[in-house]
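*Asks:* Predicted structure and sequence below. I'll ask about it afterward.
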Amino acid sequence: MTTDVRVLAEADWDAWYGTLELAFGGVAESAEERELWRTLTEFDRSIGVWDGATCVGTAGAFSFRLAVPGGALADAAGVTMVGVAATHRRRGILTSMMRRQLDDVRAAGEPLAVLTASEPVIYGRFGYGAATQQLKADIDTTRVRLSLPPGTDDVRLRYAKPADVHDACEALYARVVTARPGMLARRPGWERLRLLDPPGERNGASPLQCVVAERAGELVGYARFAVKPDWDWKGPKGVVHLHDLEALDPAANAALWEFLFGVDLTTSVLAHSRPVDDAVLQLVSDVRRCDLSVRDALHVRLVEVGAALQTRTYQTPLDVVFEVEDAFCPWNAGRWRLTGDAKGASCERTEDAPDLALSIRELGSAYLGGVSLTSLAAAGRVRELRQGALTEASVAFGSDVAPWLPHGF
């Protein structure tokens, strides 16, 4: 088979995106959603594989800044829109796109690549490790009560049209991004993603609604949600579908959750993607009636080991030599000495004896502090070569808060 891998031309976007839609089942997106993704597409970072005049493979990347432990924002390629036509599977097309893409990311000087996986089994062989989880909660608000912190009553809530307050909400979001690893600093245009609300995809729910929390006239939080009405013989049993909730302090956070619990004619709140350590878990009276589940979210790939590891900080002083295996990006393979603490870090090539041996995938999983090196070692994926090195590194790599990706891309 002769195929051509090339950078996406604007004139080819419709055919390229159509191939992607077909790879994901063939259900066409709404015109509103399709227009947004066309606007957000970075054409110089998108590639297509062509078999003659037919597009048979797609892959793209967004230029992101990713919050990492310590509060820095690291340059990261947000890998996206990856698909291969069913007629051309198992012919090396995905591998060729991953090869081209990671070479381009390295040439651009970005130390990290990140993605969300349609199927988590796919990307490990290219060096991506699952680094964050997302929490789903289906809370029975007829049985669960909230324990509210002092100051909750001082927070004023009001309805607002989502588009009318999106600038203020984005400014608040920007204030909290660096407090939690895994969050994305949104570039201009990306705020539209959080307002996207095609009528055909509401599944019986209301249009997007927004409530803002204010104190002394200052915005201190917001929640975006939709309400899906439902009834049976016993009465109303509507569901509040939570899309976004951000707050600057515990009282504002609790006030927003209290509002969601009290929406008329509803009996549950369904939160689709929250941090696994969300404060609401400490507010509820009965966590067993919150029907919790978790799944993988952001997958991280260190494109340049040295640059990536010295971009973040470490909870405790650390001096460790890693023996890194990386068959797909061999420039990372070998020994690296990482020294660092809460103030900064350096990571350089070394010939010193290794303390820990692992693959680039494990470094990706541990990078944001949500997966411990100790747990990876227990699974046989990290080997301790110097006694005590595993605990030293695992504690240092940790994060006080769970890393979290607030939305997909």
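*Replies:* Looks like it arrived, so ask away.
*Asks:* from here on, contacts and neighbour counts on C-alpha atoms
*Replies:* Will do.
*Asks:* how about the biggest helix by length in the chain: buried residues?
*Replies:* In the chain, assigned by DSSP state H, the helix with the most residues is helix 93-107. Neighbour counts over helix 93-107 (16 or more other Cα atoms under 10 Å) mark 93-94, 97-98, 101-102, 105-106 as buried.
*Asks:* before we move on, what SS does residue 393 have?
*Replies:* Per DSSP: H, G, I helix; E, B strand; the rest coil, the secondary structure class of residue 393 is helix.
*Asks:* Name the next helix or strand following the longest helix of the chain along the chain.
*Replies:* Downstream of helix 93-107, the next assigned helix or strand under DSSP states H and E is strand 112-116.
*Asks:* and the buried residues of helix 93-107 as TSV, adding distance to residue 380?
*Replies:* What follows is those, written out as TSV (distance: Cα to Cα, whole Å):
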residue	distance to residue 380
93	31
94	28
97	30
98	27
101	30
102	27
105	30
106	29
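*Asks:* Between these, which sits nearest residue 181?
*Replies:* Proximity of those to residue 181 (Cα to Cα) peaks at residue 105, which lies at 21.0 Å.
*Asks:* Ignoring the adjacent residues along the chain, who's closest to the closest one?
*Replies:* residue 77 (6.8 Å; Cα to Cα, 6 or more residues apart in numbering).
*Asks:* residue contacts, that neighbour?
*Replies:* By Cα atoms under 8 Å, 6 or more residues apart in numbering, the contact list for residue 77 reads 61-64, 105, 110, 112-114.
*Asks:* by how many degrees do the longest strand along the chain and strand 112-116 diverge?
*Replies:* Criterion DSSP state E: the longest strand present in the chain is strand 54-67. Orientation of strand 54-67 against strand 112-116 (axes from the mean of the first three to the mean of the last three Cα atoms, to 10 degrees) gives an angle of 110 degrees.
*Asks:* between strand 54-67 and helix 93-107, how many degrees?
*Replies:* 40 degrees.
*Asks:* Report how many residues lie close to the spatially closest residue to residue 155 that is not a sequence neighbour.
*Replies:* Excluding the flanking residues, the one nearest residue 155 by Cα to Cα, 6+ apart is residue 215, at 5.2 Å. When neighbours are defined as other Cα atoms under 10 Å, residue 215 has 13 of them.
*Asks:* Kindly report the same for residue 213.
*Replies:* Neighbourhood size, residue 213 [other Cα under 10 Å]: 24.
*Asks:* That one contacts residue 154, correct?
*Replies:* No - taking contacts as Cα atoms under 8 Å, residue 213 lies outside contact range of residue 154: 10.0 Å.
*Asks:* residue at max distance from the center of this structure?
*Replies:* Going by Cα atoms, centre = their mean, the residue of the chain most distant from its centre is residue 233, 40.5 Å out.
*Asks:* I figured residue 126 hits residue 330, correct?
*Replies:* No - using Cα under 8 Å, residue 126 is not in contact with residue 330, being 11.5 Å away.
*Asks:* Who has more neighbours out of the two?
*Replies:* For residue 126 and residue 330, the more surrounded residue by other Cα under 10 Å is residue 126, and the numbers stand at 18 against 10.
*Asks:* alright, now check it against this:
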Amino acid sequence: MTTEVRAMRFDEWDAWFDTVARSFGADPAEEEERRSWRSVLEAERALTAVDGTEIVGTATNYSFHLTVPGGASVPAAALSAVGVAPTHRRRGVLTAMMRRQLDDVRAAGEPLSILRASEPAIYGRFGYGVASRSLGATVDTTRVSIAAPPGTDDVRLRLADPEKSLTDCEALYARQVPGRPGMLRRVSAAWEGLQTWIRPSERGGSSPLQCVLAERGGELVGYARYTVRPRWEDDGPHGSVGLRDLEASDPAATAALWRYLAGIDLTESIAVHERPVDDPLQHLVSDPRRCRFRFIDQLHLRPVEVGSALAARRYRAPLDVVLDVEDAFCPWNTGRWRLSADERGAVCERTDAPAELALSVRELGAAYLGGVTLAELAEAGLVREERAGALAAASVAFAGTRAPWAAYGF
């Protein structure tokens, strides 16, 4: 094995991107895609695996802040662009890059690492647990109606240019971020700009991006960005609406936006991707069976520094528990930690006290945002109770009040 993992050099950017594109089956010649990646790249955080002069592996981190239970915004390294050349699979390249990037994350003082997995089976062995899931749906709008809670008819809707309305929409999005675990604070104007960009490979005959604003008393209370894909057959139109994103600050605005999407002329369905698993849509529709709801994994999370990660969030109930954590890939986390916490704050420190719960860092990552309970992980045999009552108390304390969810990928 002669592969070396090191920081990407500035003059390697084009070759680095070509390797990423090939790893994901994309077209390296697509200039629009290349420019979008370049606009958000933090070059100093990009890694390159080289065999001689050939780039055979890529990875990078983005410097985000992640909302955790309690509303705090915690530094989190968002791992992306992980790829290995097909000529170098199963030769330790991925493991070497994961080792380097986690060491770098620790040195940067970021207590959390997150990722969106192209292949979920890969990352558990590196200590990542599935901390959030997302909801998808295909809503048959010819047979499903949307309920209208009080105030829905008071919401004014108007079409707007997606780019010209971006600043106002981003301000509303920023107000939503502290209210849900898993939400990511945009860290640059480049990330904001990407919210109105659609990859060429995703267009597939759809319209350009459209935007509808929801207003009340002249104030923006919600927005939805979407595309329309027309389709005609002998019996008439069968178009579909593709929802890109939707944010709203109250139930009436939420319902008004969903009702609008369901009523767009010449369409018969809404294709929904990446919504929170507790999205109000599930309760607004008249017939959930006609919506084909489905759930998939979303954020994968691992504590890089267990003590600071657990101390950064708040807990739903008072808790005093000794955790015996196993972390083979980041052994500095292995051992017993005493977590003393409540809804106001937490302290997590090393201890010699007897263990009360035993689990790996992967399960700790899965439960960290409050969407997966320690009790259900214990039912799967992944958390072991060493003191009677410790599991129930910790499971309640770790649980969140809203499902964790990240509004966009990286």
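*Replies:* Arrived safely, thanks for sending. Keep in mind it's a predicted model, so treat the numbers as computed, not measured.
*Asks:* residue contacts, the residue nearest to residue 155 of the first structure?
*Replies:* Residues counted as contacts of residue 215 of the first structure (Cα under 8 Å, 6+ apart) are 154-156.
*Asks:* Would you reformat those residues as CSV and include neighbour count and secondary structure?
*Replies:* Formatted as CSV, the contacts of residue 215 of the first structure follow (neighbours: other Cα atoms under 10 Å; DSSP: H, G, I helix; E, B strand; the rest coil):
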residue, neighbour count, secondary structure
154, 13, helix
155, 22, coil
156, 18, strand
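*Asks:* need these in a markdown table with distance to residue 395 of the first structure, can you?
*Replies:* Output for the contacts of residue 215 of the first structure, formatted as a markdown table (distance: Cα to Cα, whole Å):
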| residue | distance to residue 395 of the first structure |
| --- | --- |
| 154 | 39 |
| 155 | 38 |
| 156 | 40 |
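*Asks:* Surely residue 243 of the first structure is in a strand?
*Replies:* Yes - with three-state DSSP as the criterion, residue 243 of the first structure is assigned to a strand.
*Asks:* if I look at the aligned partner of it in the second structure, how far off is residue 43 of the second structure?
*Replies:* Aligned by TM-score structural alignment, residue 243 of the first structure pairs with residue 244 of the second structure. Here residue 244 of the second structure is placed at a distance of 28 Å from residue 43 of the second structure (Cα to Cα, to the nearest Å).
*Asks:* Please produce JSON lines containing the contacts of residue 77 of the first structure, extended by distance to residue 6 of the first structure.
*Replies:* Formatted as JSON lines, the contacts of residue 77 of the first structure follow (distance: Cα to Cα, whole Å):
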{"residue": "61", "distance to residue 6 of the first structure": "14"}
{"residue": "62", "distance to residue 6 of the first structure": "17"}
{"residue": "63", "distance to residue 6 of the first structure": "19"}
{"residue": "64", "distance to residue 6 of the first structure": "22"}
{"residue": "105", "distance to residue 6 of the first structure": "15"}
{"residue": "110", "distance to residue 6 of the first structure": "21"}
{"residue": "112", "distance to residue 6 of the first structure": "22"}
{"residue": "113", "distance to residue 6 of the first structure": "20"}
{"residue": "114", "distance to residue 6 of the first structure": "22"}
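*Asks:* What remains of those residues once you look at the second structure?
*Replies:* Listed in the original numbering, the contacts of residue 77 of the first structure still in contact in the second structure are 61-64, 105, 110, 112-114 (both residues aligned by TM-score structural alignment, their matches' Cα atoms under 8 Å).
*Asks:* May I ask which of these has the most neighbours?
*Replies:* Counting neighbours by other Cα under 10 Å, the top entry in these is residue 113, with 28 neighbours.
*Asks:* in what helix or strand does the closest residue to it other than its chain neighbours lie?
*Replies:* For residue 113 of the first structure, ignoring the flanking residues on the chain, the nearest one in space by Cα to Cα, 6+ apart is residue 77 at 4.6 Å. Using DSSP H and E, residue 77 of the first structure sits in strand 73-84.
*Asks:* try residue 22 of the first structure
*Replies:* Applying DSSP H and E, one finds residue 22 of the first structure within helix 13-23.
*Asks:* List the buried residues for the helix or strand following that helix?
*Replies:* Per DSSP H and E, the first helix or strand lying C-terminal to helix 13-23 of the first structure is helix 31-40. By neighbour count with 16+ other Cα under 10 Å, helix 31-40 of the first structure contains the buried residues residue 33.
*Asks:* Quick one: the residues in the second structure that helix 31-40 of the first structure pairs up with.
*Replies:* Using TM-score structural alignment, helix 31-40 of the first structure pairs with 31-40 in the second structure.
*Asks:* Figure out how far the matching stretch is from the centre of its chain.
*Replies:* 20 Å (Cα atoms, centre = their mean, to the nearest Å).
*Asks:* now stretch 152-164 of the first structure
*Replies:* Mean-position distance between stretch 152-164 of the first structure and its chain equals 26 Å (Cα atoms, centre = their mean).
*Asks:* cool, and stretch 262-271 of the second structure?
*Replies:* Its chain's C-alpha centre and that of stretch 262-271 of the second structure lie 27 Å apart, by Cα atoms, centre = their mean.
*Asks:* count of residues packed around residue 14 of the first structure?
*Replies:* Residue 14 of the first structure, neighbours per other Cα under 10 Å, totals 12.
*Asks:* let me fix that: residue 178 of the first structure
*Replies:* Residues near residue 178 of the first structure, counting by other Cα under 10 Å, number 20.
*Asks:* Quick one: which of the contacts of residue 215 of the first structure hold up in the second structure? List them.
*Replies:* Mapped onto the second structure and checked by both residues aligned by TM-score structural alignment, their matches' Cα under 8 Å, these keep the contacts 154-156.
*Asks:* just the residues you listed now: which is nearest residue 339 of the first structure?
*Replies:* Lowest distance from residue 339 of the first structure to these (Cα to Cα) belongs to residue 155, with 44.5 Å.
*Asks:* Test my guess that that closest one contacts residue 213.
*Replies:* Yes - contact criterion Cα under 8 Å: residue 155 of the first structure and residue 213 qualify, at 6.2 Å.
*Asks:* in the stretch 101-250 of the first structure, which spans are strands?
*Replies:* Along the stretch 101-250 of the first structure, the stretches classed as strands by DSSP state E, counting those that start in this stretch are 112-116, 129-130, 133-140, 156-159, 209-215, 218-228, 231-232, 235-236, 238-247.
*Asks:* Any chance of those in CSV with distance to residue 122 of the first structure as columns?
*Replies:* Below are these laid out as CSV (distance: least, Cα to Cα, whole Å):
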stretch, distance to residue 122 of the first structure
strand 112-116, 11
strand 129-130, 11
strand 133-140, 17
strand 156-159, 43
strand 209-215, 36
strand 218-228, 32
strand 231-232, 41
strand 235-236, 43
strand 238-247, 27
